[in-house]
Structures are given as C-alpha cells and as structure tokens.
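Engineer: This is a predicted model, with the sequence first.
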Amino acid sequence: MSASFGKSKEAVARPPYKMIARRIGLQLREELEHPEAEPLPIDHVDLLLRLRQKERERSRRHA
C-alpha cells in the first residue's frame, strides 16, 4: 500500500498577485490605522514574496 504525499496542482497553486496585494494592504492599514491608504502596488507585493521565499530558503539551509 503506497500513499502519495505530494501536493496536487490545486494545493500548490498560488493566489493571484492582486488578491495578495489587497490582503497585505488591508493588514497594513489595520496595523497602521490609515484606512484611506491605497492598496500596495503589485511590484511591492512581488518584492515581499521574493524576500519571504529567500528567508525560507535560508532557514531551511541553516536548520
């Protein structure tokens, strides 16, 4: 009996950048109490995601 522990394509799929930008922007506005602020630009979200990926890679290498 073998079990497949790999993730399906649906489980690995990433949400679109616009949804991520809205979510991060909403969280920042709640933290900083600036409800009139604009959502984060897509470029900023992309940079934040790449930074987080690098942090994860570093922590895996040093673990």
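Structural biologist: Great, that's in hand. Remember, predicted model here, so these are calculated numbers, not experimental data.
Engineer: drop to CA atoms for contacts and neighbour counts, all remaining ones
Structural biologist: Will do.
Engineer: which residues of this structure fall in helices?
Structural biologist: 9-12, 17-32, 42-62 (DSSP state H).
Engineer: Now mean neighbour count too, for these, in JSON lines please.
Structural biologist: Converted to JSON lines, these look like this (neighbours: other C-alpha atoms under 10 Å):
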{"stretch": "helix 9-12", "mean neighbour count": "8"}
{"stretch": "helix 17-32", "mean neighbour count": "15"}
{"stretch": "helix 42-62", "mean neighbour count": "12"}
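Engineer: next up, a second structure to put side by side with the first:
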Amino acid sequence: MEMHLQGVTQHNIAEWLSSSQQRVNEWSQGKVEPGVMTVEAICRKLGYRLALEPIEERKSA
C-alpha cells in the first residue's frame, strides 16, 4: 500500500484507525497488507469511496 499523500503521515493514519504507526509502516513497506475494511476506512477519511469490481467480466451462459 503506497502512501504518497501530501501532508498525510503514517502517524495520522494510525490515529484515524486507532492503530500503531508501526503497523501502518508495515503496510507501507509491503510486509503485510491491510484488510479491506481498513482500506475502506482510510478511503472514507480521505473523501474517497472504495469500489470493488470484478477483474474480468463474467461470460454469459
């Protein structure tokens, strides 16, 4: 999870989520991935909506 948001720090994100800065740093470094609910919470805080869409369209039978 890349974090290149101007003015938003790992500390800010940790506070928003009641998490640790170390945990946010692990996401940033790709050591672990945040869950979808965590990603959704970050998106909401930044004014975005998380939309899950299929990678490929389903073929009709």
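Structural biologist: Looks like it came in fine. Everything numeric in this text was worked out from a predicted model, so none of it was measured.
Engineer: Got a TM-score for the two of them?
Structural biologist: Superposed pair, TM-score by TM-score structural alignment, normalised by the length of structure 2: 0.28. Supporting alignment: 26 aligned residues with a C-alpha RMSD of 3.4 Å.
Engineer: V24 of structure 2: neighbour count?
Structural biologist: 23 (other C-alpha atoms under 10 Å).
Engineer: which secondary structure elements does the helix or strand harbouring it contact?
Structural biologist: Using DSSP states H and E, V24 of structure 2 sits within helix 21-28. Contacts defined by 3 or more C-alpha pairs under 8 Å, 6 or more residues apart in numbering; DSSP states H and E place helix 21-28 of structure 2 against helix 10-17.
Engineer: Can you list the buried residues in the helix it packs on?
Structural biologist: Buried residues in helix 10-17 of structure 2, counted by 16 or more other C-alpha atoms under 10 Å: Q10, I13, A14.
Engineer: what comes into contact with that helix?
Structural biologist: Residues outside helix 10-17 of structure 2 that contact it (C-alpha atoms under 8 Å, 6 or more residues apart in numbering): S20, Q21, R23, V24, N25, T38, A41, I42, K45.
Engineer: Can you tell me which of the residues you listed are buried?
Structural biologist: Applying 16+ other C-alpha under 10 Å to the contacts of helix 10-17 of structure 2 flags Q21, R23, V24, N25, A41, I42 as buried.
Engineer: Spatially, which two of those residues are the most separated?
Structural biologist: Farthest-apart pair in these is N25 and A41; separation 16.7 Å (C-alpha to C-alpha).
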